Structures are given as structure tokens and as C-alpha cells.
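Chemist: need a structure here:
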Amino acid sequence: MTVQGEKYHHGRSPAGWTAVIIAGIGAVIGTVGFFMNIAWPVVIVGLVIMALAPIVGGTMSKMGYGQE
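Modeler: A predicted model of the protein is given here:
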């Protein structure tokens, strides 16, 4: 009997979840900055964090933590 590696489907992968969590954190930071009398530096930090989400997710996917 052979042992196969664990397979992930429908976005249920560590890479996908990490990207979604990072994007969510960035969205919360950007929203808080927007409602704090539009503090643009905080909004921009939130946008930068959101822009990092697909980079981190893609990197993790190429490292083998994404869907097969």
C-alpha cells in the first residue's frame, strides 16, 4: 500500500487561507484608516498589505502548499 500526500481542493490549502487572512487584515486596516477622518497613510498601509496577499499566496503555492 502506498501513502499519498494530502490533497487540497477548492481553495482549501494553506496558501489560499494565508492569502485570504493577509488580505482581510489589510482590508480591516484600510477601513479603519478610512473611517478615522480619512487617515491616508493608514489607508495606504492597508492597501500595501492587501497587495502582498497574492504574492505570499503564490509563493506558498509554488513551495508546495497550494492546490495540486
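Chemist: contacts and neighbour counts: CA atoms only from here.
Modeler: Fine.
Chemist: do you know how far residue 50 is from residue 17?
Modeler: Counting by Cα to Cα, to the nearest Å, the separation of residue 50 from residue 17 is 14 Å.
Chemist: ugh, typo on my part, it should be residue 25
Modeler: Noted for residue 25: a distance of 12 Å to residue 17, by Cα to Cα.
Chemist: Now name the helix or strand holding the residue lying closest to residue 60 once chain neighbours are set aside.
Modeler: With Cα to Cα, 6 or more residues apart in numbering as the criterion, residue 60 has its nearest non-adjacent residue at 5.2 Å, and that residue is residue 15. Assessed by DSSP states H and E, residue 15 sits inside helix 14-35.
Chemist: run this one through as well so I can compare:
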Amino acid sequence: MRAPGEACGMFALESAMEELAIALNIDPLTLCLIKHADINPQVAQPWSSKYLKECYLDKLMP
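Modeler: From the prediction side, this is the model:
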């Protein structure tokens, strides 16, 4: 998030995701799990190291 405009763009995206979760009446972290990608779409292979899903699950189930 160091590029010019990146922080503003990320805030707008996260705000929109929060509003979508509210409109769908689901937890925002559940929405993050739904949209989570286990495979890199550019090369059609799994990510080499990505633990974001585990982080989401840890927050959902303390």
C-alpha cells in the first residue's frame, strides 16, 4: 500500500465490501472467505505461500 492512491483505493474497496456484507446480512469476514482465492488466476496454480484464509478463520472462531 505504498503507491500513490493505493491507500485511498483500498479504503474505498474495503468500505464497499463492508456495505455488501451488510446488504447480504452476513459477517464481513464470511464474505472475505467467500471471495478468497486459493489459486493464482494468472498462472492457474496455487499460491506458493498464503495464510490469509487461516487468519480469517482464526478471527471467526476464536
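Chemist: Could you quantify their similarity as a TM-score?
Modeler: The TM-score (TM-score structural alignment, normalised by the length of the second structure) is 0.38; 29 aligned residues with a Cα RMSD of 1.9 Å.
Chemist: Give the other helices and strands that the helix ranked longest in the second structure contacts.
Modeler: Here the longest helix in the second structure is taken by residue count, with DSSP state H as the criterion, and it is helix 6-24. Judged by 3 or more Cα pairs under 8 Å, 6 or more residues apart in numbering; DSSP states H and E, the packing partners of helix 6-24 of the second structure are helix 28-35.
Chemist: Report all helices and strands that the helix it packs on contacts.
Modeler: Helix 28-35 of the second structure sits against helix 6-24, helix 52-60, with contacts defined as 3+ Cα pairs under 8 Å, 6+ apart.
Chemist: Taking helix 28-35 as reference, get the angle to the longest one.
Modeler: In this case it means helix 6-24 of the second structure. Orientation check (axes from the mean of the first three to the mean of the last three Cα atoms, to 10 degrees): helix 6-24 of the second structure against helix 28-35 gives 100 degrees.
Chemist: buried stuff in helix 6-24 of the second structure?
Modeler: Going by neighbour count (16 or more other Cα atoms under 10 Å), the buried part of helix 6-24 of the second structure is 17, 18, 21.
Chemist: show me the contacts for the second one.
Modeler: If I follow you right, that is residue 18 of the second structure. Residue 18 of the second structure is in contact with residue 28, counting by Cα atoms under 8 Å, 6 or more residues apart in numbering.
Chemist: if I look at it, how far off is residue 30 of the second structure?
Modeler: Counting by Cα to Cα, the gap from residue 18 of the second structure to residue 30 of the second structure is 11 Å.
Chemist: re the thing from before, tabulate the helices and strands packed on helix 28-35 of the second structure (JSON lines), appending distance to residue 46 of the second structure.
Modeler: Formatted as JSON lines, the entries for those read as follows, by distance: least, Cα to Cα, whole Å:
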{"stretch": "helix 6-24", "distance to residue 46 of the second structure": "24"}
{"stretch": "helix 52-60", "distance to residue 46 of the second structure": "13"}
